[in-house]
Structure formats: structure tokens, C-alpha cells
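J.: Next input, structure requested:
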Amino acid sequence: MTNAAKSSTIATMIRHRDLAIRLAAALLVCLSGACAPRLTLPKETGAVFSTDSATEVFTAGYSSISEKYIDTISLAVIALEGMRGLSTIDPGLTVSRRQNTIILTDNDRVVARFPAPRDNDARKWAALTVEISTAAGVASKQLRAASNEMLYEAVFDGMLSNLDVFSRYAGVEEARKNRAKRQGFGGVGIRFKLKRGQFRVTFVMPNTPAASNGIKKGDIITHIGQVPVKGLRASEVGAQLRGPIGSRVTLTVRRLGQAGPLTFEIERAHIVGVTVVLSERNGIVFLRVTGFNKNTALSMASKLKKAKKMLGAKIKGLVLDLRGNPGGLLKQSIRVADLFLAQGQIIRTRGRHPDSIQHYEASGPDLVTGAPLVVLVDGKSASAAEIVAAALQDRGRAVVIGTSSFGKGTVQTVIRLPNGGEITLTWSRLITPSGYALHGLGVMPAVCTSGANGGERELIDEALKARMKTSTLIEAWRKADIENKSQRKGLRASCPAERRKRSVEVEVASRLIGNRSLYNRALSLTSAVDAAWH
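T.: Got it, this is the predicted structure:
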């Protein structure tokens, strides 16, 4: 493969990977490592990296990938691919192996030769990566001009680009943002939208500094501190609102009906985004779940208790709306499923590393004591959302309505690197209670709404009339070979994955909950009577 082709291939794979990440958030298990300060480049010496620090970073990356990745992979192969990633900075650079020699060339001119380390020696391959980068920096203007982060990104993207679309590297700043999404951040507790040059508050989270200080929905932000926000990007305003927990920020707003501006001095607090929204209609409780962060299960339990207190015996049933939910934290999805199950398996994970092999069981109690439950999914319901849907369907606890879900059935572990960056690495597959692998398949609904714009009665009738066909399809779904991609693709085509925002799924759910006989018949379509408990 030519240098240009190699560089183009890596860039294309990275674009595909980034698209998949946007479509389905990685299902995460977090591991921490040691932290070290950001590297400082001694540019005057011509060195590209601070040798010891960079060696530690690459050693941590290489050893983690070779030990934890879901499939067996040669450490020497990933290290070589990592070094070849330097060509994304300077396409003239090539790294190749001839027997036991690693050769660096610049536009077909040999720059340096190095002996290849033993295939399983992570530290030696890490040291060689630093040597290759340093030698390349002498030959390449582009590499000398590149920051440490650009070099780390080039190497790690090179080694990860040939694995799978969910394995990726995040630099120091991106990793910090990722951790904030997973764990929360220091902020004031508002959401805002930029429209016609104005930053309007669209939501004030309850029990946050913004709420307790009197910020209201509809307020227009004019200044943060002494800085006017006019002309700023939304990301810049968001960054100024965030800061260390306990630090203070001054917010100036305009409010309809007030003659002049209002100024608030607010102390930032730990903010974890709202992921569960409760509503009620005609005795049916609707719980919309937009993601799975560290507070999702606790928030759902709280809202269920609130609904029970509000409606008591008048609760007819519940609708768990997971449409458009990209997933999130593995253990939160397990805890959410556990809220509706008294006992039995929820999910199991299977990978190569011993720590990736886990079995998760429900501990009960069912907080709504067997009340009718419907789960809504669509083509953007992924990972953690699919765990909940599959567990409740397989255990005969819920009727699933919608389209085939996304089919993101792998678990990623997050490896913190000494430079403050992190690797998100695929390390296990999700196996549902009935025994099928979610990846590339997803969850099949009992009532398919693909392409439907209305007619909830017809959709239910059609599903019930096709009972034998559905049973055969479900059996094939649960026995599908993980390696047979064409078979899995064909099964998904029986109810094509779509993004669904229409009300038809809600209407189908309401009709089923309102008619217990219909509900029970729909429930029996996909309950895993002969579940493969392993």
C-alpha cells in the first residue's frame, strides 16, 4: 500500500469510527491509571517527545490493548500500525518491517533502521515508538511542528483504526469532557439555546445552584462575569459556565417584564445531567430516558415512587421510552432493569480478559409489582438502552414496541493514560438472558412500527395475526450466529431500524396497557419461554 493510500485509509477509518460514536455512545466500564503532567517538548534539542514520559504513555497503551481487547491481537502488529499513524501528519513517512528490522523512510529515503523487539514486549515497543518519532522529527518539518497531542493522536489512532469503530483514543481535553459527561461536572445547572444571536435558558435543573438562585426558563444570558456573550459560540458560553466545584461565576440576564438586567452570583456545584423525565396521561406513567449516567437508576426509582404516591392504585401501567437513547454506563442499565424484575438474569458479558466475563442478576423487588410495562425502542436505541429492552423482553416483563434497535452489543472499558488522555477499548460482548449476542442484531420488537405513520389498532392486529411468523422469527433471532453477518442483517430487515419520533408508538403502548387481554397476547409473542440460561 502506498503512503498516500495508507494515510487515506486511516483517515477514512477514523471518520467511520467517529460516525459510529455519534450514533451510539460507548457502553463503559472505567479503569484508572496513574496521572502525570502534560509533556513539555524540548524543541531546541530536536527531540519530539520527552523520552521517559512518552515511553510510559505508549507502554500503558500497548499493554492494555494487547491484554484487554476483545479479540487476540499481536502487540507487535498494533505497535507497527501505531508508528505508521505518523503518516497522517506527514504522508511522506513510512514505517515498515523486514524480518527483524523496523525501517523508517521519508519519501522513499531510508532515515533509520532499528532492531525489532520481541513480539510481546510492550515497554520495548513503546521505547521504539519514541525512537521512531524522534528520528521522524529530525527528517520531517511537519512532525517538528506537531504538538505532543497531535503525535499521541496519530500513533494511537493508527493502532486503533484497524480494530473496531468503538475503540478510540481521546486526548487530554476530550478525555476531560468525556469524564464530565460520565461523572458530572462543576456548573450551575442550566441548558440554553442560541437563537437569533441570543442565549436563552431552556431548562433549569431542580436542586441546582441556578434554581436556588432564581434563574428561570426564558431568561436571556447577556454577560458571564464582565464578558458580554454576544458573538460567542454556544460551546464558549458553556465552557465559561463550567468550572471547579465551589468556584463562583456571575451571570447577568434579561427577563421579560423586568425593566433592567438581573445579576446573579452563583457558586458552581457538581452537576449530573437529567436523563429521566416523568409524565402521566390517563393513569399511564411515561418515563422518557435519554441516556444512562451515574444518576439514571436513582432518578428513575425516585420518579417511580413519586408516580406511585401521586396515582396510587390508579396506575394502569408504565411506558419506558428509550427511543433515541444512545446508551451510557453498563451498571446503570442493569440497575434500571432491576427496578422492574424480582429475580433472574439481566445480562452477561463475555470477553477475553478474565475481568470482562460477568453475570448480572436481578435482586428485586419489582417497584411496580408487575404492572403492565411497555418499552419503546427505535434504530437509535443503543447499548445500555438495548440491555434494558432485551432483559425486560426476554424475561417476559415487557412488550417492546418500535423498530429493530441499533445493535451496539459490545462493552468498552476506559483506560486512563499517564498523559491524561484515555483509550476507550472494546473488551466484551453482551449476551441477553435468552442467549443471543446483541451486537449487529439489536432487539426485535413484538409490535413493529417501521414506516408506520398511524393506525395503532391495525399495527397491533397485524402483530397478533402474524403470531406464528413472529415466533419463528424470534427463534431465529435468538439462535443467530454471531459470525454470520448476512444472516443477522437479514433478520434486522424484517423490521428495519429507523429513528422514530412520532406518536404512533405511544398510541400502541396506551392501547395495549388499556386492554389487559391484548397486552398479555402481545407479551407472549416474544417472552423467552425456553430461555437459554447460562
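J.: rest of the way, CA atoms for contacts and neighbours
T.: Noted.
J.: Could you pull up the residues touching residue 397?
T.: Residue 397 makes contact with 340, 341, 370, 373, 523, 527 under the criterion CA atoms under 8 Å, 6 or more residues apart in numbering.
J.: Try it again at 10 Å.
T.: Counting by CA atoms under 10 Å, 6 or more residues apart in numbering, residue 397 touches 337, 340-341, 370-375, 389, 391, 523-524, 527.
J.: try residue 308
T.: 285, 314, 315, 367, 368.
J.: Apply 8 Å and report the result again.
T.: residue 315.
J.: Quick check: it vs residue 458, distance?
T.: 32 Å (CA to CA, to the nearest Å).
J.: and for comparison, fold this next one:
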Amino acid sequence: MMNKSLNCIKNRFFPLGTAAVVLLMFVVPIHSKVAHAVPTQIEQNSYFFEELLKSCQASYLKKVSMQSLIRAGLLSFVEESGCVLHWGSGKIKVRCYHETVTHDLPLDAADDGAKLLARVILLNTVSKSSVQSLREAVAKGIVNSLGDPFTAYLAPGEVQQLKRYGHWSVGVAMDPKHPDRVHGVRPGSSADMRGVFVGDRLLRVDGQSVNGKYYSEMSAILVGPPEERVTIELSRDDGIHRFQLNRSDEESIPIWAQKIHKDLLYMRPGKFDNGMADTMWVQLAAHAQVKGVILDLRHNPGGLLSEGISFLNGFVGEGALGSVHPRAGHPVQSYKASQAHVLSELPIVILVDGGTASVAEFVALVLKERLGAALVGQSTLGKGRVQRVISLPDSGAMRISVAELVGPSGQRIKKSLEVDHFLAPAAGNTAISGKNPAEDSWVAFGVGLLRKK
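T.: Modelled structure (predicted):
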């Protein structure tokens, strides 16, 4: 009886017999190993480059050919490695010492280009560069070939540095077109107090040369732990200067609204983060019956476009508030005022400088075009972009511009917004560094303009 039951079970669950059971015991582990095989170094690098190339071509705000991206990557490789590239006569050749990799032209598929790049970075038999440093150099070359200083590949180490200390820097904004030039100095920062000036050329940071660094790399170099002092070396007309600087929280700009001179309103909105506009307008409820507004956007990094639009709704009661223009062939997103304005028909003076960027620039442009606001101070950064951050397989990331911010009249912020009234850097106490606005020379100039209106 027991044997009959066992045979029944065996026939039900193992109809092929005991031999099949033995075979399965050996076959399953073999298949399991194949399915979970560790990718080779070429496969890993190929996957990374393919994701990078596809993201550049699909997301960037302008159309770009795949072949131009691949060529840029190869040029960066030979510059970093010392190898030789021949591109022409229907063929690509990369020669490193006694090894050569070839590929037919045209080369317009991301997977083919990725495989080629993955192979050539393993050819490096002459240079002392590691495969990782070569991969990062190639990635930076590809992304920087797009021609946008705000679009950048961030290596894994840079991603971690910016995640941990991204808000902590020395108080300078570098020039996107000339990354070693100081474009703006945050009032009250260590750089400001020590005597760093707009136009200074940065030579070294903690002994490390910044020659040839991209704009995005400069940001990663200048940020770091708040407790560490930073030694910078810079040049100006009167020679070489060295400064030891302290880092401060660059995005710590408390929301501030207060009456000055009895009938004027000083406003400092802070970074355009979630809820900023609502907080700003709650504060304004206590400051009615004003005759003019000074809006302080100095060294404001921007933030969320949605908050910028909500903020503008408090000034502009109806009509266009500008638009977002992605690459050709994609729909334009237009914005219009959607609620009753809080501060209607008031004269406005906007304080800006080289650190005023992105959504802060957009807000300034809209108020200038719609309400005739006067821009006072120094030219802005010129970052009129909407950006995305794309994670990459190497634990790095790409910060990429996907659209342009456009004012109500159609003006794009392709370069710095120029001011109506240029001012020299404010000396001593400034409102943005937490001092009384009445002690700020730029605010005083704005008050004078409002009194004339």
C-alpha cells in the first residue's frame, strides 16, 4: 500500500521519472549561474555610455546628432590618454601604442557608439590614467560638447560632495562662459569680507589648479564641509592674492518682509522652494498701505518655477507671465496670472547681482516687462533654464537643460540680464547678510528711485 502511494506521488509530480529529477538537480543551478552572470567591464561601461548618449540626445533643449556626441567622447579620450584618433575615409581608428580599435562610419546609433567607447577606454596601455578617470573624462567631453555650461555630467564623487555639502560654499558665483572668473560675490560672505571682487581670476583652490575646469566642476571644488577653511589664489591687475575663506550656507536666505521709511516695503523672498510664495504673502498681510516695493533677489539661486509663478501672481493681476520653451517639436507651456494681485500698480525696484539665477532671473524679467520694474545692481548669472537631473548607472548623474525660460515679450534669458542702474559692490552691512535694510547702500539707492516715481 505504501509503495503504491509513493509511486502515485512520483508519477504525479515527476512524470518523467527519477532520471528527470536527477537531471533537473544539475540543470537548474547551471541556468541560474548564467542568468545572474556578472557583467564584464566592457558591458558595464557600454551600458553606462549608452544611457548617457541616449539621455543627451533625447532630453537636451536642442537637437544634437549622435555622431557628434560620440566624436566628442573620443576626442576627450585621446586628450586624456595620449592615444591617437583618425576620423575619416569612412572609418574610425583609435590607436594606443600597439593596439588599435576600428569602426565604420557613419556612427549614428547609441549602442554602437557606446560599445566603441567602452572598448577604447580599455586600450589605455600608455597613460597612467585609470579606467574610471578615462570614463569620467569621456562622459564630461560628451556632455560639454552640448555647449551649455549649466548642463553637466557629475561623477559619483561630485554627486556625493554636492549632496552632502551643496549649500556650503565661499560666497562666489563663477562666470558660466569663463569658469575661472568671479561673476558675483554674495554680500556678507567670507569672500566679500576678505576682499574678493567681481572680475577676479581664480587660479588655485587649496593648491589645486583650476585651469581648464568646466563651470560645473568649479561648483564641486568650492563646496565642502563648513568647518574646513578654503585657501584660494586669484589674480587681478595689481598681482596675485591669497585668501583663506570660510564656507557658509549659500541657500540660507530667510524670507523677510518689512516696512522701511514708513511707506515702502522691503522684500527678500529667499530661495523659491515649496511654500515660499504662500509664506511671503502671509507676511505681507501685516504690511498694507505701502507706496513702493524693493525686491531683493541678490545671490538668489532660483528654485521651483511653480513657486516663481505663484510669487508673480501676487504682483500681476492678469495677462501673460511668460512661458517655457522646450526643444523644437515639443509644446510650449505658457503661464498667465490666475488670481487677484496683492500689490497692485506699485512701483518696484529689484536688486540683482551676479548670483541672481534661474527662476529669480525669470521673476525679475517678468516684473520688468509687465510692471516696468527697475533692475538695480549688477548683471545676473544668465541661467534662464529649466533643468532635470538624470541618474546614471555609474552612480553619477547628469544635470541637463531641457527648456528655456521666456519672458512675456518673448525675451529669452540666454545671457545675463542687464541692469537699468549699475551699482558698485555694497560695502559693510547689507540686508542680504542679515543686517537692517536701512544700513544697506543698495537699498538706499532703491529708496531714492522710488521717491522719484
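J.: TM between them?
T.: For these two chains in superposition, a TM-score of 0.63 is obtained (TM-score structural alignment, normalised by the length of structure 2); 333 aligned residues with a CA RMSD of 3.8 Å.
J.: List the ones among the contacts of residue 397 of structure 1 that fall in helices.
T.: Judged by DSSP state H, helices contain the following of the contacts of residue 397 of structure 1: 337, 389, 391, 523, 524.
J.: Tell me the residue in structure 2 aligned with the first one.
T.: Residue-level alignment of residue 337 of structure 1 against structure 2, with TM-score structural alignment as criterion, gives residue 312.
J.: Which residue is the nearest non-sequential neighbour of that match?
T.: In space, and not counting its chain neighbours, residue 312 of structure 2 is closest to residue 363: 6.8 Å by CA to CA, 6 or more residues apart in numbering.
J.: next one: residue 385 of structure 1
T.: Nearest one to residue 385 of structure 1, counting by CA to CA, 6+ apart, is residue 327 at 5.2 Å.
J.: contacting residues for the alignment partner in structure 2 of that neighbour?
T.: Using TM-score structural alignment, the equivalent of residue 327 of structure 1 in structure 2 is residue 302. The neighbourhood of residue 302 of structure 2, defined by CA under 8 Å, 6+ apart, consists of 271, 272, 356, 357, 358, 359, 360, 361.
J.: and if we set it to 10 Å?
T.: Contacts of residue 302 of structure 2 by CA under 10 Å, 6+ apart are 251, 270-273, 308, 355-363, 383-384.
J.: Could you check how far it is from residue 349 of structure 2?
T.: 18 Å.
J.: same thing with residue 51 of structure 2?
T.: 46 Å.
J.: Please say which of the two ends up with more neighbours.
T.: The neighbour comparison of residue 51 of structure 2 against residue 349 (other CA atoms under 10 Å) goes to residue 349, with 26 against 17.
J.: And the more buried one, how close does it get to residue 269 of structure 2?
T.: Where residue 269 of structure 2 is concerned, residue 349 of structure 2 sits at a distance of 14 Å (CA to CA).
J.: Scan structure 1 for its longest helix.
T.: Assigned via DSSP H, structure 1 shows its longest helix as helix 3-23.
J.: residues in structure 2 aligned with that one?
T.: Going by TM-score structural alignment, helix 3-23 of structure 1 sits over no part of structure 2.
J.: so what does that helix touch, helix or strand wise?
T.: helix 75-84, strand 93-98, helix 148-160, strand 168-170 (3 or more CA pairs under 10 Å, 6 or more residues apart in numbering; DSSP states H and E).
J.: Mean distance between the last one and structure 2 after superposition?
T.: It stands for strand 168-170 of structure 1. Aligned to structure 2 and superposed, strand 168-170 of structure 1 gives a mean residue distance of 0.9 Å (mean CA distance after the TM-score superposition for structure 1).
J.: so where is that strand in structure 2?
T.: Aligned by TM-score structural alignment, strand 168-170 of structure 1 falls on residues 152-154 of structure 2.
J.: Residue 73 of structure 1 against residue 66, yeah?
T.: Yes - counting by CA atoms under 10 Å, residue 73 of structure 1 does reach residue 66; the two are 6.1 Å apart.
J.: And these two? Which one has more around it.
T.: Shown here are residue 73 of structure 1 and residue 66; by other CA under 10 Å, residue 66 has more neighbours (20 against 14).
J.: which residue lines up with that one in structure 2?
T.: So residue 66 of structure 1 corresponds to residue 57, using TM-score structural alignment.
J.: hang on, the earlier thing: return the distance of the match of residue 337 of structure 1 relative to residue 305 of structure 2.
T.: 11 Å.
J.: Residue 373 of structure 2 too?
T.: According to CA to CA, residue 373 of structure 2 and residue 305 of structure 2 sit 20 Å apart.
J.: How about residue 279 of structure 1: what's its closest non-neighbour residue?
T.: Among residues not flanking residue 279 of structure 1 along the chain, residue 286 sits closest, at 5.1 Å (CA to CA, 6+ apart).
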